[in-house]
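[1] Kindly generate the corresponding structure for this input.
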Amino acid sequence: MKYRTIGSMRVSSLGLGCMGMSEYYGSQSEEESISTLHHAVHLGVNLFDTADQYGLGANEELVGRALAPYRKELYLATKFGYVRSEKGEFIEINGRPDYVKKACDASLKRLGTDYIDLYYLHRVDPRVPIEETVGAMKELVEEGKVRYIGLSEASPETIRRAGRIHPIAALQSEYSLWSREAEEHVLPACRELGISFVPYSPLGRGFLTGKMTSTDQLDADDYRRRTPRFQGDNLAVNIRLVQKLTDIAREMNMTAPQLALAWVLANGDDLIPIPGTKKKHYLEENLAALDITLPEEVKAQLDEMFPIGTAAGERYPHHMMTLLDE
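    A predicted model of the protein is given here:
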């Protein structure tokens, strides 16, 4: 395994996003997910990413239970801020200090641990000054419940303001060949401030694998069916785009997801992607990207082929886009 750093944590250069094991990406098998989690540990992965809203808490319980035997060897990252009803409907983003404490205690219980290695604010609450939210997170650090603080999908201004209250160890935002907007302002701000950048969806929610040609391939409850990039004319444009990636990967004797991940990794040692999967063979395929040294001319070719804004359609439905870059 190769390693990078978040704070003083020596984390695997690829972490594992666990969301799909409980929700959003169609059907799940707990047995298969646990097997994949254990296999990840055995292959050297030590950074596991979850959130309190994934599966309405079920994902934290699954991750905590599966990884309990290895807890001292691993780094657990989770998030708070999304508030949903018992039926799963979105209610609000909550960054109020009293809720921060309540959410953390609930996550600790579900994870079956007495500390969280990296605790993210999942989305910024525009109604609450970031200083107040991070102030409460700072108290969690002082109490020993949290080791490091992170933000997700925050603007450079918010990141700077938050860092005046307590050091921010990591910023988690979407970043991939078809979602490069972070390069404009967010990633430079993180580098200026010494904050690690954790790309989620580095495979474009599975689209950059090149395996998807129609939403008919997705389960009826798969949330990608409601995502603009997977709909209508947008889908047709994006399929043609990803075919170019697949062609280059084939020429290099690798798979499209391996090339897509190698591109992310080549953009800086401060990037720690967390591709998600429920299956061991995809986990192995993803980890093989760590052994790829991307030639400069290929990276330049991909940079030119996938400029900022190249993907057709927004990356979220409108109501979720409004939660970004606060």
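[2] From here on, just use CA atoms for contacts and neighbour counts.
    Noted.
[3] Shouldn't residue 83 be within a strand?
    Yes. In this structure, residue 83 lies within a strand as judged by DSSP: H, G, I helix; E, B strand; the rest coil.
[4] which residues does it contact?
    53, 90-94 (CA atoms under 8 Å, 6 or more residues apart in numbering).
[5] before we move on, what about residue 148?
    7, 116-119, 141, 168-169.
[6] can you check residue 78 too?
    49-52, 60, 107, 116, 118-120.
[7] rewinding a little: only whichever of the contacts of residue 83 are buried, select them in PyMOL.
    Buried members of the contacts of residue 83 can be picked out in PyMOL with the line below, counting by 16 or more other CA atoms under 10 Å:
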select buried, resi 53+93+94
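[8] host element of residue 31?
    helix 30-42 (DSSP states H and E).
[9] Contacts made by that helix with the rest, please.
    Taking CA under 8 Å, 6+ apart as the rule, helix 30-42 contacts 16, 21, 46, 62-63, 66-67, 278-280, 283.
[10] Please report the distance of the residue nearest the centre of the chain from residue 298.
    Nearest to the mean C-alpha position of the chain, counting by CA atoms, centre = their mean, stands residue 200 at 2.6 Å. Residue 200 sits 23 Å away from residue 298, going by CA to CA, to the nearest Å.
[11] now do residue 42
    32 Å.
[12] More neighbours: those two, which one.
    Set side by side, residue 42 and residue 298 show more neighbours around residue 298, with 14 against 10, by other CA atoms under 10 Å.
[13] Check which helices and strands the helix or strand in which residue 237 is found is in contact with.
    Following DSSP H and E, one finds residue 237 within helix 232-251. Applying 3 or more CA pairs under 8 Å, 6 or more residues apart in numbering; DSSP states H and E, one finds that helix 232-251 makes contact with helix 256-266.
[14] want to put them side by side, so please do this one too:
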Amino acid sequence: MKYNQLGVSELFVSELSFGCMSLKEDFSTSERLIHNAFEKGINYFDTADLYQNGYNEEVLGRSIKNFRKDVIIATKVGNQIREDGKNWDWNPRKSYILKAVEDSLKRLQTDYIDLYQLHGGTIDDPIDETIEAFEILKREGKIRYYGISSIRPNVIKEYVKQSNMVSVMMQYSLLDRRAEEECLQLLYDHNIGVLARGGLAKGILAGKPAKEYLDYNTTETKKVIDKLTQISIATNKTICNTALQFVIQQPTITSAVLGIRTAHQLEECLATLQTIPLLSEELEVLYKISKANTYDLHR
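    Below you'll find the predicted structure:
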């Protein structure tokens, strides 16, 4: 397993990492999967206070308590659960963040969070107030670093200008190259790490049937999968392996965050690291057959 430095932080993150949102509610199954991932070299585990109304954080905290100091815990804040437990409201205010972190720390059974991320964000937020909350938590030692999870170029640009964030989590895959237009180079230039989620495009790039995805219709998606399959067969890989290589070979990507549900999925994703990297001409073909999508909003 290769470990990449996350921006200017002292965190070195496995190039494939574990997105906990997809974990099942059965604790013993989830614990085995998390332990398996850790034993295979994955050291970055990403969750959020929103997932399963906090239960996802509890599962992760209980699962890694015996090797807490050997892993990087990332969680997120900003979505305030309503009393009915079914809906939530966006709340990036300082007072809420300072309160929410205490609840996350309890659920995670830890006294510090390695990476605390704003879970979304709009250009109309009180961004200076949000940043102040994160800086206070850093000084108090409750978090080591902070970042944002956002796909909105205008929000990302503001945090680049105003904050000391070390990372941005954003969607990036062969079928979603929107980040290339404005964000990836900007973050690279400022030495801010990129945590890429959605690298398998909801499973479409891992064997699920072709369907509409962003600005691709089903026929267009199928053409991409067909070419991906050709390259994969020629290089003795699965399409999952090739799709993930497309992501992690992008020089601006620190880690591909994978929503893993089963041991089989974990093994197939990890097998990517044992295959020969894509050649420049193969990458060029993949760039040509896919779209350089752009964001319509939040520019």
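[15] Superposed, what's their TM-score?
    Once superposed, the chains reach a TM-score of 0.90 (TM-score structural alignment, normalised by the length of the second structure), with 296 aligned residues with a CA RMSD of 2.5 Å.
[16] if we can go back for a sec, filter the contacts of helix 30-42 of the first structure down to just the ones in helices.
    In this view, the contacts of helix 30-42 of the first structure that belong to helices under DSSP state H are 62-63, 66-67, 280, 283.
[17] And those residues, which is closest to residue 258 of the first structure?
    residue 283 (10.8 Å; CA to CA).
[18] Give the residue farthest from the middle of the first structure.
    residue 251 (28.8 Å).
[19] Show me what that one lines up with in the second structure.
    Structural alignment (TM-score structural alignment) places residue 251 of the first structure against residue 234 in the second structure.
[20] Quick check: that match vs residue 30 of the second structure, distance?
    Residue 234 of the second structure is 35 Å from residue 30 of the second structure, by CA to CA.
[21] now the helices for the second structure?
    27-39, 55-64, 94-108, 127-140, 153-162, 179-182, 184-189, 218-234, 239-248, 263-271, 280-289.
[22] highest average neighbour count across those?
    helix 239-248 (a mean of 24; mean count of other CA atoms under 10 Å).
[23] mean distance, that helix to its aligned residues in the first structure?
    For helix 239-248 of the second structure, the mean deviation from the first structure after alignment is 0.7 Å (mean CA distance after the TM-score superposition for the first structure).
[24] Which secondary structure elements does that helix sit against?
    helix 218-234, strand 255-259, helix 263-271.
[25] Out of those, flag the one nearest residue 151 of the second structure.
    strand 255-259 (14.7 Å).
[26] now that closest one and helix 263-271, what's the angle there?
    170 degrees (axes from the mean of the first three to the mean of the last three CA atoms, to 10 degrees).
[27] and the contacts of residue 78 of the first structure as CSV, adding distance to residue 86 of the first structure?
    Below are these laid out as CSV (distance: CA to CA, whole Å):
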residue, distance to residue 86 of the first structure
49, 23
50, 19
51, 16
52, 13
60, 16
107, 16
116, 25
118, 26
119, 23
120, 22
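[28] The residue nearest to the centre of the first structure -> the second structure?
    Using TM-score structural alignment, residue 200 of the first structure pairs with residue 197 in the second structure.
[29] so who does that match touch?
    Contacts of residue 197 of the second structure (CA under 8 Å, 6+ apart): 169-172, 256-258.
[30] ok, 6 Å please
    170-171, 257 (CA atoms under 6 Å, 6 or more residues apart in numbering).
[31] So it versus residue 56 of the second structure, what's the distance?
    Counting by CA to CA, the gap from residue 197 of the second structure to residue 56 of the second structure is 18 Å.
[32] go on, residue 25 of the second structure?
    8 Å.
[33] Quickly list what's touching both of those two.
    In contact with both residue 25 of the second structure and residue 56: no residue, using CA under 6 Å, 6+ apart.
[34] I'd like the helices of the second structure laid out as CSV, including distance to residue 206 of the second structure.
    Formatted as CSV, those follow (distance: least, CA to CA, whole Å):
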stretch, distance to residue 206 of the second structure
helix 27-39, 19
helix 55-64, 25
helix 94-108, 31
helix 127-140, 37
helix 153-162, 28
helix 179-182, 21
helix 184-189, 24
helix 218-234, 9
helix 239-248, 4
helix 263-271, 9
helix 280-289, 15
